[in-house]
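S.K.: My questions are about this predicted structure, shown below with the sequence.
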Amino acid sequence: MTQVFGGMCAPSIRSYPVWRLPTYTGRHPSIQGVKLKFIDETCKTQKPLVPSPQVVQHENGFMHVTINVDDPEPLFTQLIRQLKQAILDGHLAPGAQLPSIRQLANDLELNSKTVAKAYRLLERDGVIQSKGYRGTFVHPEARSNCQTDLNQWVNAQIAELIATLKEAGVTDSEIRIAFSNAMNN
């Protein structure tokens, strides 16, 4: 069956309602299990139905996470970007409870290790926080912490160091060996 919306096809796009906002008051998030798969074998264009990755807030209060398995961007990075964007857009307020790793992995049909990696990196960056057996919540300072990209900072620091070393006359192989030695220690 061909799913076409607005003249665009959606091959290999997974879009699932993930959790209800903001009415949750119980112990576990209310997960809505309607799965929408858009696979089009006859469409010749490779444009996604919803430009991926993005978080969409619909009028019925559901947040949709769109994972594009054909995107060269890693799946955990797509998830991180979408959760950060949801926080910046105000769809996820500080203190809001997120689904468990297992539940989100099941709903998105991802490996739980992929979701765990995304959650671990978000927690490292101060975007979310785990509260033991009570669950995972949006960090109170999440909006300001979403603006900080630790990977970008690390890349800038390493590029600056490499430029300094090259100015001093150090060769590329000496730099690689030094970095390898430093990483192994």
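M.R.: Yes, it's here. Numbering: from 1, shown residues only.

S.K.: contacts and neighbour counts: CA atoms only from here.
M.R.: Noted.

S.K.: What segments of this structure are helices?
M.R.: Using DSSP state H, the helices found in the chain span residues 75-88, 101-108, 112-124, 142-146, 150-167, 172-184.

S.K.: Trp19 is nearest to which of these?
M.R.: If you check each of the helices of the chain against Trp19 by C-alpha to C-alpha, helix 101-108 wins as the nearest, at 9.0 Å.

S.K.: Pasting the second one now:
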Amino acid sequence: MNIILSNASDEPIYGQIVRQIRSLILNSELDPGQSLPSIRQLAKDLGISVITTKRAYEELEKEGLIDSVVGKGSFVSGANPQFIREQRLKQLESKLADIVEESRSLQLTLEELFDHIRLIDQGMEE
């Protein structure tokens, strides 16, 4: 698992960890049941505080993406496919909101935006 942290980012370190692990799970790059590095090991690997990695794992556990077992470690949750789909849709909606905001700043109409999306989609099919 390759996590890249940026000290220049406005996002807190624990948030960067959560975002990247969430992405790995939702994109099926980490499989259900797969073990994650221990909190201490991840902290050591990233050169950060154990408290920071603990907070990130707690957040992921609250989201239902990982399960932590005392004495055994943390594992990717066996969340059902519908839950994973809903989480991915939530990410997609966030990206779409950014795209709509950007298109408004360019003064594109909704139809012009759809035309651009269609062109990109057609280009991906080829």
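M.R.: Sure thing, it's come through. Just so you know, these numbers come straight off a predicted model, no measurement behind them.

S.K.: Work out the TM-score between the chains.
M.R.: The TM-score (TM-score structural alignment, normalised by the length of structure 2) is 0.63; 87 aligned residues with a C-alpha RMSD of 1.9 Å.

S.K.: Dump the helices of structure 1 to JSON lines, plus distance to Gln57 of structure 1 and mean neighbour count.
M.R.: Shown next, in JSON lines, are the helices of structure 1 (distance: least, C-alpha to C-alpha, whole Å; neighbours: other C-alpha atoms under 10 Å):
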{"stretch": "helix 75-88", "distance to Gln57 of structure 1": "9", "mean neighbour count": "20"}
{"stretch": "helix 101-108", "distance to Gln57 of structure 1": "17", "mean neighbour count": "18"}
{"stretch": "helix 112-124", "distance to Gln57 of structure 1": "21", "mean neighbour count": "18"}
{"stretch": "helix 142-146", "distance to Gln57 of structure 1": "18", "mean neighbour count": "19"}
{"stretch": "helix 150-167", "distance to Gln57 of structure 1": "27", "mean neighbour count": "12"}
{"stretch": "helix 172-184", "distance to Gln57 of structure 1": "42", "mean neighbour count": "11"}
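
S.K.: Let me have those helices in JSON lines, adding distance to Phe5 of structure 1 as columns.
M.R.: Below are the helices of structure 1 laid out as JSON lines (distance: least, C-alpha to C-alpha, whole Å):
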{"stretch": "helix 75-88", "distance to Phe5 of structure 1": "22"}
{"stretch": "helix 101-108", "distance to Phe5 of structure 1": "22"}
{"stretch": "helix 112-124", "distance to Phe5 of structure 1": "29"}
{"stretch": "helix 142-146", "distance to Phe5 of structure 1": "32"}
{"stretch": "helix 150-167", "distance to Phe5 of structure 1": "36"}
{"stretch": "helix 172-184", "distance to Phe5 of structure 1": "49"}
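
S.K.: These: which one's closest to Phe38 of structure 1?
M.R.: When the helices of structure 1 are ranked by distance to Phe38 of structure 1, counting by C-alpha to C-alpha, first place goes to helix 101-108 at 13.6 Å.

S.K.: on average, how far is that closest one from the matching bit in structure 2?
M.R.: On superposition with structure 2, the mean distance recorded for helix 101-108 of structure 1 (mean C-alpha distance after the TM-score superposition for structure 1) is 0.3 Å.

S.K.: closest one to Val4 of structure 1 among the helices of structure 1?
M.R.: Evaluated with C-alpha to C-alpha, the helices of structure 1 place helix 101-108 nearest to Val4 of structure 1, the distance being 21.6 Å.

S.K.: what about Leu75 of structure 1, distance to Ala116 of structure 1?
M.R.: Leu75 of structure 1 sits 12 Å away from Ala116 of structure 1 when distances are taken as C-alpha to C-alpha, to the nearest Å.

S.K.: still on that earlier bit, for the helices of structure 1, which one sits closest to Ile13 of structure 1?
M.R.: Closest of the helices of structure 1 to Ile13 of structure 1 is helix 101-108, at 10.8 Å (criterion: C-alpha to C-alpha).

S.K.: which residue numbers in structure 2 go with that closest one?
M.R.: Residues 39-46 of structure 2 are where helix 101-108 of structure 1 lands when matched by TM-score structural alignment.

S.K.: now do stretch 4-18 of structure 1
M.R.: Under TM-score structural alignment, there's no match for stretch 4-18 of structure 1.

S.K.: And for Gly123 of structure 2, the neighbour number?
M.R.: 9 (other C-alpha atoms under 10 Å).
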